[in-house]
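Engineer: Here is a sequence with its predicted model. Questions after.
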Amino acid sequence: MTVSDPTGLDAPGKARALYEARRTRVPIAPFTDAEPRLGMAEGYAVQRALTDLLLADGERVVGRKVGLTSTAMQRAIGVDSPDHGPVLASTVYRDGDALPLDRFIAPRVEAEIVFVMGERLLGPGVGPTDAARAVAGVAAAMEIVDSRIADWRITLADTVADLASNGAVVVSSRVVPLAGLDTRLIGMTLTRGGELVDTGAGAAALGDPLAVVAWLANVLGEHGVALEPGHLVMTGALHAAVPIAAGDVWRAEFDRLGPVTTRVTAGAEVAA
């Protein structure tokens, strides 16, 4: 028996379209071209349906990414709050790993601060101090954002539906304790092949990266979902996203946290 959708959203159908775009690397038109009134709530309904499809394939959620944490990015897309999506196990790379370009459609790199959860954190009522107590530490990271929506013509509903434009994350193995560390003041430089591309600081992420963790715990808590021990929390770009290309060597270096590096290849490398 087919269950009717009284909202007319067809979240399963939209999720399937995004699922196929991820599989084939062929982008689709924005949902908001045909349905301009779609908003954040509809985007998250599609995101949940898409996540279910990926989990059914054996994927695992190992954390969360938060986007639109800077004032500049919020203004660019016309919103006044961040968005979030899952971090999937298959998309996590270690410091120094090769990053195959053929996994993506239109990838861009962002340097970010990532927290590793040490304790379960469930909203509501979570503040930055609560978040600080719950995290095991902080590390250097880069996120590769990608869009299954053609030409990055995204509105809020489109990017939320598309797992907040997730692509991959590259995470340092060095996790630094928070004691004596003000994450707002962590400076960062991003280089490509040794040449400076951009700079940033932790305060670009909602004024305090720990405020991002608190925001996420409270938003997820509305649905009974917690941040679990070992989960990664990507706290948002500290600069404008930059397109990547095969042959690039990207390095983000953070005060107190150290560097994280990735080398972009045309495709997956096969061991001899």
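Structural biologist: Structure received. Residues are numbered from 1 along each chain as shown.

Engineer: Could you use CA atoms for every contact and neighbour count after this?
Structural biologist: Will do.

Engineer: Can you tell me the closest non-neighbouring residue to Val197?
Structural biologist: Among residues not flanking Val197 along the chain, Thr191 sits closest, at 5.1 Å (Cα to Cα, 6 or more residues apart in numbering).

Engineer: Can you name every helix or strand that the host helix or strand of the one you found contacts?
Structural biologist: Following DSSP states H and E, one finds Thr191 within strand 187-192. Judged by 3 or more Cα pairs under 8 Å, 6 or more residues apart in numbering; DSSP states H and E, the packing partners of strand 187-192 are strand 195-201, strand 249-254.

Engineer: what's the closest of those to Ala266?
Structural biologist: strand 249-254 (12.5 Å; Cα to Cα).

Engineer: Hey, what's the angle from that closest one to strand 187-192? Just curious.
Structural biologist: Orientation of strand 249-254 against strand 187-192 (axes from the mean of the first three to the mean of the last three Cα atoms, to 10 degrees) gives an angle of 170 degrees.

Engineer: here comes the other one, which I'd like you to weigh against the first:
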Amino acid sequence: MFEMSNENLDVAAKKIWDCWNAGKKMDELPKNLKPKSKEDAYLVQRQVVQKSGDHQVGWKIAATSKSGQKHIGVDGPLAGALLKSKIKKNGAEINLKTNLLKVAELEFAFQLSTDIPPKDSKYKKNEISQMINTLIPTMEIPDSRFNHFLNEGQEQIIADNACAGFLILGEPIETNGEELDLVNHEVLAYQNNELTPTKGIGSNVLGDPLLALTWIANELIAHDNFLRKNDIVTTGTCITPIQLIDTTELTGDFGVYGKVTTKFTDY
């Protein structure tokens, strides 16, 4: 349900983007600028992308695990846009000085071989699996523009681009999506070159990263949008978010799918 005026949508988006661009935070949006529905929240998010002047290269999914949903007080996954300037190459150095969360997440991402346009019924996993041609091991460094993001609720988090920060891409691997079996695939993390005790697994991502991809395909269509050819979609963390305090380097080891490494400063 759309409730916000075009003017309030614009002002809310400007406040969020200005904070993001300046590396600043705010406690919350003014009451009259807070979206009260997912429909309005996604409209604010779209305006944030427009105000960035950046090129959108795909999508991210937040809160794809029950623990992640509980952590930020939402009852399901949330979609956010990936901006070109926030995509970094393997081995990139990320400055954490203005980052509020200071965590890293290891995620399976896919690149689409075709548009996934609206249709009369919801897409199913077997259909979506045929629409990808690339798997990419990724590391997300999420962030928020809200000091109290844990208490903001799903509408504010969606408007804030689902806690988008930086996304570091490993080497892409050509793949036949129909042959992928990621449910039981383990992912390891090496923090300052030492193996962490926490392991990731594909089933942490809505049961299967391909199910998460299916979810966002249907979610965007429900909100007057859709996935497009060549979009990169990162599907949510398969590992408990890794605290980056005193971390100079972190590597995610996706086994046969490769590794992704990021270096950090001002942590």
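Structural biologist: Received it, and whenever you're ready, just let me know what you need. Nothing here was measured: the structure is a model prediction, and the numbers come from that model.

Engineer: before we move on, the earlier item: what does the strand holding Thr191 of structure 1 correspond to over in structure 2?
Structural biologist: Under TM-score structural alignment, strand 187-192 of structure 1 corresponds to residues 186-191 of structure 2.

Engineer: What's the average distance for that stretch when superposed on structure 1?
Structural biologist: With mean Cα distance after the TM-score superposition for structure 1, stretch 186-191 of structure 2 departs from structure 1 by a mean of 1.1 Å once superposed.

Engineer: Give the full set of residues in contact with Val169 of structure 1.
Structural biologist: Residues in contact with Val169 of structure 1 (Cα atoms under 8 Å, 6 or more residues apart in numbering) are 91-93, 141-144.

Engineer: repeat for Leu101 of structure 2
Structural biologist: Neighbouring residues of Leu101 of structure 2 by Cα under 8 Å, 6+ apart: 142-144.

Engineer: hmm, back to that, in strands only, show me the contacts of Val169 of structure 1.
Structural biologist: Taking DSSP state E as the definition of strands, those contribute 92-93, 141-144.

Engineer: what's the closest residue to Glu186 of structure 2 other than its chain neighbours in contact with, if anything?
Structural biologist: Using Cα to Cα, 6+ apart and skipping the chain neighbours, the partner closest in space to Glu186 of structure 2 is Ile201 (4.5 Å). Contacts for Ile201 of structure 2 were tallied using Cα under 8 Å, 6+ apart; they are 182-187, 238-239.

Engineer: Do I have it right that Tyr42 of structure 2 meets Ala162?
Structural biologist: No. Tyr42 of structure 2 is not in contact with Ala162 according to Cα atoms under 8 Å; the separation is 9.9 Å.

Engineer: hey, where'd the helices end up in structure 1?
Structural biologist: Along structure 1, the segments classed as helices by DSSP state H run 11-24, 31-34, 40-56, 71-77, 128-134, 156-161, 209-221.

Engineer: in structure 2, what residues pair with the first one?
Structural biologist: If I follow you right, that is helix 11-24 of structure 1. Counting by TM-score structural alignment, helix 11-24 of structure 1 corresponds to residues 9-22.

Engineer: Endpoints of stretch 56-71 of structure 2, how far apart?
Structural biologist: By Cα to Cα, to the nearest Å, the extent of stretch 56-71 of structure 2 from end to end equals 27 Å.

Engineer: do the same with stretch 144-163 of structure 2
Structural biologist: Start-to-end span of stretch 144-163 of structure 2 (Cα to Cα) is 5 Å.

Engineer: and among the helices and strands packed on strand 187-192 of structure 1, the most buried is which?
Structural biologist: Highest mean neighbour count among those (mean count of other Cα atoms under 10 Å): strand 249-254, with a mean of 23.

Engineer: That one versus strand 195-201: what angle between them?
Structural biologist: Using the same axes, to 10 degrees, strand 249-254 of structure 1 lies at 30 degrees relative to strand 195-201.

Engineer: In contact with the residue most central in space within structure 1, which residues?
Structural biologist: The structure's structure 1 has its C-alpha centroid closest to Lys65; by Cα atoms, centre = their mean the separation is 3.5 Å. Residues near Lys65 of structure 1 by Cα under 8 Å, 6+ apart: 84-87, 164, 166, 232-236.

Engineer: what about 6 Å?
Structural biologist: The contact partners of Lys65 of structure 1, taken as Cα atoms under 6 Å, 6 or more residues apart in numbering, are 84-86, 233-234.

Engineer: go on, Pro124 of structure 1?
Structural biologist: Neighbour list for Pro124 of structure 1: 218, 221 [criterion: Cα under 6 Å, 6+ apart].

Engineer: could you measure it against Pro86 of structure 1, distance?
Structural biologist: Look at Pro124 of structure 1 and Pro86 of structure 1: by Cα to Cα, they are 19 Å apart.

Engineer: got the contacts of Leu101 of structure 2 as TSV, with neighbour count and distance to Gly258 of structure 2 columns?
Structural biologist: Below are those laid out as TSV (neighbours: other Cα atoms under 10 Å; distance: Cα to Cα, whole Å):
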residue	neighbour count	distance to Gly258 of structure 2
Pro142	20	22
Asp143	23	25
Ser144	26	29
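
Engineer: Kindly reformat those residues as JSON lines and extend each row with distance to Asn218 of structure 2.
Structural biologist: Below are the contacts of Leu101 of structure 2 laid out as JSON lines (distance: Cα to Cα, whole Å):
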{"residue": "Pro142", "distance to Asn218 of structure 2": "23"}
{"residue": "Asp143", "distance to Asn218 of structure 2": "25"}
{"residue": "Ser144", "distance to Asn218 of structure 2": "25"}
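
Engineer: Tell me the one of those residues nearest Trp17 of structure 2?
Structural biologist: Ser144 (11.0 Å).

Engineer: Return the residue of structure 1 aligned against that closest one.
Structural biologist: Taking TM-score structural alignment, the alignment pairs Ser144 of structure 2 with Ser147 from structure 1.

Engineer: and the closest residue to that match other than its chain neighbours, what is it in contact with?
Structural biologist: Nearest non-adjacent residue to Ser147 of structure 1, counting by Cα to Cα, 6+ apart: Ser165, 5.2 Å away. Listed by Cα under 6 Å, 6+ apart, the contact partners of Ser165 of structure 1 are 145-147, 159.
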